[in-house]
Each structure stands twice: as C-alpha cells, then as structure tokens.
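Take this sequence and fold it.
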Amino acid sequence: MDRIEAMRTFITVADEGSFTRAAERLSISPQLVSKYVGQLERQLGARLLNRTTRKVHLTEAGARYCQRAQQLLDELDELDSQVSDMQTQAQGLLRISAPVSFSTRHLAPLLCAFQQANPAVGIDLQLSDRKVDIVDEGFDVTLRIGRLKSSSLVAKRIAPVRLVLCASPDYLARYGTPTHPEQLSEHHYLRYSYLESDPSLALSSWLRESSSNLVSNNGDVLVQAALQGAGIVMQPTFICGPAVAEGKLKVVLPEFEPEPMGLYAVYAHRQLMASKVRSFIDFVSDYFDDVPYWDRFE
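Sure, this is the predicted structure:
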C-alpha cells in the first residue's frame, strides 16, 4: 500500500463526507477509494470512518488521525516545494574548495559578483592545494589547476593557466640568461613541490637536474624569492604576471614554454544538479576570457 496516497485519500473522504465525491475529486474509482481507506484502517488497527448509505462520519480515532495526517502531509508538501525550489532557484549554502594562491589573488571579486547576481546563495570557501574528495568532504564544487585525469567526476574547463620561467633582472645580470633548457643545470632553481611530478611538463627532466636551495609547496613564496634575486622560478602567470608586467621579473626561455594547464570547475554529477551549483558553474564559465586578464602583460 502507498501509505501517503492512502492518507491523502482518507483525508479527501473526510473532507467530502462521501466516497463517491472523494473519488470524483481524486479522479479515481470509488472502489479504489474504499480499498485505500480499508487498507489504512487495517494497518492502524482502528476504524477511522463510520459508513452509512448516504454519508460517512469520522470516528474519534479518525478525527484525531485526520488532523495529524493533514499536518504531516502539509509539511511533506512544503518540504517537496523547498527542494524543488532549490533545483530551480539558486539558494542555500555553496561549499567550494579552491587552491590557495589563485584564490587569494583572484577569487574574491568573482565570488562577490556571483553573490550579487544570486543573493540567496551563501558561500563557504575552503582553501587548499591538496586534491580534496568532493563527495566525502561535502563540497559542492572544487576549483582545480592542472591536467586532469579521467574520473567519475565532471570537470568543466574555466580558463587556461600559463606556466613561465622567470627571474629577476638582477639575478640574470649576475648569472646570465639561459638560452637552452640544458643550461638550467647551471642555475639556482626555486622548486615548486608539486610541479615536476607532472610527466607532461616538457621541461621536467632539465628542471630536476637544477640545484634547488629553496623548495616550497606555495608559489607566492617562490615568486617573492625570485623577486629577491634568489633564482629562476616556474610559476603560473596568475601569480607572476604582475611582476613580469612591471619588469621586476623577466621571462626566460619563452620558446620552451609548456603547454598551458587549465583551471577547472569539478563537481559530482550532471543530472539533478542543485541550482546553486549549476548557477555557479555557468557564472564562473563566463567570468574569464580565453585570454585571462592576468595574461595581458605582453
């Protein structure tokens, strides 16, 4: 028996005072109305209606059950409506995981613009450069930078991410400007912990042979060290671009620049996606141009 349908049928009979009128209102047969009410009474072990040839009346148990059942069905309808609204209207708390350096430099204006367009959406932003588990850790969407491997998750490319080798003019004046990757072994290289693990990075073998007195898992630290003349660094232009534009860092070996990585929005499912997630994916997809603003330094 469909318990919810039986409850609705019983309440309709109570409202109409008749199995026949209840059947007409519900667009079902009187026999099915009687069947639903009979099954509900048997399951409860109590008579809910006293039946006569012309009318039905609620018993004491029926009156109490009818009142409470109506409240429960109203609450259920309200819950259904709220969930449905969340699928059609962007609202609720959006939990986002994103990389540290990119977020601190570029994400705040995007999030503010998104919330202006979607004021019913709250945002919980957690910054981490590790690969989070979206489902297990309860995130709605994560922003990731790299070359993503195939998985059960859905990834949408948001913007290209250029990597450049650069150093301060003072460092290059002291140690010379390399003209071929083989010469990198003669230089001080400021090593980013996660980068050379990418086998698709063409410069990986030469970079691994370079001496590294400074290793860090944070690109901002390495770029600041490069500005102090500590060595050559490879970092995304969303970090080092402003310093290059101001002449504080100079790009080296531009002809060997790696293929761009990507900034991706990663989420769990395409189907039945909550409107807050769908709205954010659509918004962030349109936010950056094919040439992001941080690459307009040349």
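
Going by C-alpha atoms from here, please, whenever you check contacts or count neighbours.
Will do.

tally of neighbours for Arg270?
Counted with other CA atoms under 10 Å, the neighbours of Arg270 add up to 11.

any idea which helix or strand carries the nearest residue to Cys166 once chain neighbours are set aside?
Among residues not flanking Cys166 along the chain, Val251 sits closest, at 4.2 Å (CA to CA, 6 or more residues apart in numbering). Per DSSP states H and E, Val251 falls inside strand 250-252.

Counting by contacts, list what that strand packs against.
Contacts defined by 3 or more CA pairs under 8 Å, 6 or more residues apart in numbering; DSSP states H and E place strand 250-252 against strand 163-167.

Second input sequence below; structure requested for side-by-side comparison:
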Amino acid sequence: MEIKYSLDDLYLFWHVCRAGSFSKAAELLQMPVSTLSRRVSRLEQDLDLRLLHRDAHRLQLTSAGEQYLQRCGPLFNELGQVSASLDQEARDASGLIRITAPVGVTRYWLGEMLNRFLQQYPAIDIDLMLSNNNLDMVANQIDLAIRVGDPGLDNWIARPLMDFGFILCAASQRPQWQALSHPRELDQQPLVAVSPIINWDLETTDGQQHYRVLPAANTRVRVNDYDIATTAVKNGLGIGLLPCWLALPAIRRGELVRVLPQWLGLRRQSCLLYRDRDHQPYRLRLLIDFLLQQAQQEPTLEEWLEH
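Model (predicted):
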C-alpha cells in the first residue's frame, strides 16, 4: 500500500502531542509555530482525517488522532533509541572492529600492536581474520584490512603503513650458494618461494641494477606463509627471498646466511584499507591512528641491515 502522507509530518504531529502544544513543540524543534501548524494540517489533509481539536487554550486528540499516536509513538521512541545508540557508537571508544590481515604481518607486528591497543581501550573488541588471500571485504563485513602490495580495491581508502625489505638467504650449512655472483645463477638453484608473489624483483643496494627472477621448475617449496618458507630455507631446501624481520634474527643466530648480499628484493609496502574517511565509528578512528603512529616507530630497511 502506497503511503500518501509525509512521515516527517507524522513525526511533527507526534512531537506536538508529546509537548502538549504547538508553541512548546515548535520551541523544541526550533521551527516557527506557523510552519509546524501548517505541516500538521497538511498531514490531516493527506489522511483526510481530523487528528486534533484546537482552540486558544488547549489541544485535544480526536479518536483518529489517538489511534495514530498510539501506533506511531512506540515507533518514534524506538527510532530515537536507535539514533542515540548510533550517536554513541560514533563518539565512544567501545564496540567491535572486524579486521583482516596476512598471517606473517600479524605474527611479526600487528598481533602485538592489537594487544597494546586493547589494553589501552578495554571497551573495544576485535574480530581478527587471518588470511594471505584478499578476503571479500563487504561479504565479511570488514572494517579494516592490512594488505601488502597492491590493495586491489579502487573504492576503498588506502593509507601507507610501513615498507618491508627482503633479502636472499640460504641455510648456513650450504656454503656453495654463498659463492653466487649474479641473480641469473638463481635459475640453476633450488628455490623456496612464497605465494602469491610470482616474481622476485631484485635491485643492487645502490639501486643501479635490476633483475627479475622467475621461480618456476627449480622451485622445491612453494608455500603461502613466510614462517614455513623460512624454516624450509633453514633446513637447506633452497634459497629464499625472505623478509628482513624474519631473516636477520636467524642470520644472527647462525641459522641462515645471506646470498648475493649486494642485491635486495624490492620493498613491498603495506597499507591500511578502510571504506569511509568521514563517517567512521570513533573506535575505528582510534585504531587507525594508533597503528599509523606505531608504524612510524618501526625500523627502516637500512636500520634493519645495520644491526
């Protein structure tokens, strides 16, 4: 059934009934009494019903007006509660945030940062979905994603978070691989590759030379997790292009050695991905600002290599 009257006018009628007069309702609504009276009269015309008896001293509901008030009153009360709840959500540091992030980034950095954030804001909850594949943000009702490389979504906001550096490594018990002099020789060596990265794009430390390795038939292990790939490299299964945060501690422990140390993997940038810049829940704004601030304190690739 088509509604032939304005719900806004019905809302004004409800306010008049609650206030007990047009003047009090107009004051609460911050609108002229004449406008308010005209809108209620229009509602009566649209309904073809008299809702109010008016005189100079009081208002009195008609039988039809009483029925409309009884039916619409609870609806507008509930809408008011919903509006208050949404307003509180926009202003309070509370509620649930749904996040998706790669496994490696979470183990290395994000997990600890989220723990610190939750300790700081005890009324905020987090639902964290780990995946090295790009989940459907809408279907999974994701509020915030961390992605490495191409974010893959044009209609979402991407904020740079931090860069990840990569170095070529091999097991310390495989000294023959340390004698390589150029990346082209990697085509003849067993490799440990990490999905979804297809190519190894390398450059010299001075940035003057570039070379692309295509791990293919010589790939002994392909896995979608850097921790597993690092373990495979440690066990001597092949040469791997590993993130500095995993490789350098293992090098200091004597488990790995660098291969072709004058070559580096191209840095990969991570980013925060979210839907809306202007109409975010307060809890989400807090988390975004927190992560961006913490990322600024992370060591650069040069600092990683120096230590």
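
Would you pull the TM-score for this pair?
Superposed pair, TM-score by TM-score structural alignment, normalised by the length of structure 1: 0.85. Supporting alignment: 295 aligned residues with a CA RMSD of 2.9 Å.

Show me what the residue nearest to Cys166 of structure 1 aligns to in structure 2.
Aligned counterpart of Val251 of structure 1 in structure 2: Arg258 (TM-score structural alignment).

Go ahead and confirm that match touches Leu180.
No. With contacts counted by CA atoms under 8 Å, Arg258 of structure 2 stays clear of Leu180, the gap being 10.7 Å.

Neighbour count for these two, which is higher?
The neighbour comparison of Arg258 of structure 2 against Leu180 (other CA under 10 Å) goes to Arg258, with 21 against 15.

Could you measure from the more buried one over to Arg212 of structure 2?
18 Å (CA to CA, to the nearest Å).

all strands for the stretch 101-250 of structure 1, in order.
121-127, 141-146, 154-161, 163-167, 188-192, 211-216, 232-236, 250-252 (DSSP state E, counting those that start in this stretch).

between these, which gets nearest to Asp289 of structure 1?
strand 154-161 (7.2 Å; CA to CA).

In structure 2, point out the residues matching that closest one.
Against structure 2, strand 154-161 of structure 1 falls on residues 157-164 (TM-score structural alignment).

mind listing what's buried in the matching stretch?
158, 161-164 (16 or more other CA atoms under 10 Å).

would you turn the residues you listed into TSV with distance to Ile126 of structure 2?
Shown next, in TSV, are those (distance: CA to CA, whole Å):
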residue	distance to Ile126 of structure 2
Ala158	20
Leu161	19
Met162	22
Asp163	25
Phe164	25
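
so where do the helices sit in the stretch 201-307 of structure 2?
226-234, 244-252, 282-295, 301-306 (DSSP state H, counting those that start in this stretch).

Could you identify which of these is most buried?
Highest mean neighbour count among these (mean count of other CA atoms under 10 Å): helix 226-234, with a mean of 22.

mean offset of that one relative to structure 1 (after superposition)
Helix 226-234 of structure 2, aligned to structure 1 and superposed, deviates on average by 1.4 Å (mean CA distance after the TM-score superposition for structure 1).

What span of structure 1 is that helix aligned with?
With TM-score structural alignment as the criterion, helix 226-234 of structure 2 aligns to 219-227.

Relative to Leu184 of structure 1, how far out is the residue nearest to Cys166 of structure 1?
14 Å.

And for Thr9 of structure 1?
For Thr9 of structure 1, the distance to Leu184 of structure 1 - CA to CA - is 80 Å.

so what's Tyr121 of structure 2 up against?
Neighbouring residues of Tyr121 of structure 2 by CA atoms under 8 Å, 6 or more residues apart in numbering: 93-94.

and with 7 Å instead?
Counting by CA atoms under 7 Å, 6 or more residues apart in numbering, Tyr121 of structure 2 makes contact with Ala93.

gap between the alignment partner in structure 1 of it and Phe288 of structure 1?
Taking TM-score structural alignment, the alignment pairs Tyr121 of structure 2 with Asn118 from structure 1. Distance, Asn118 of structure 1 to Phe288 of structure 1, by CA to CA: 18 Å.
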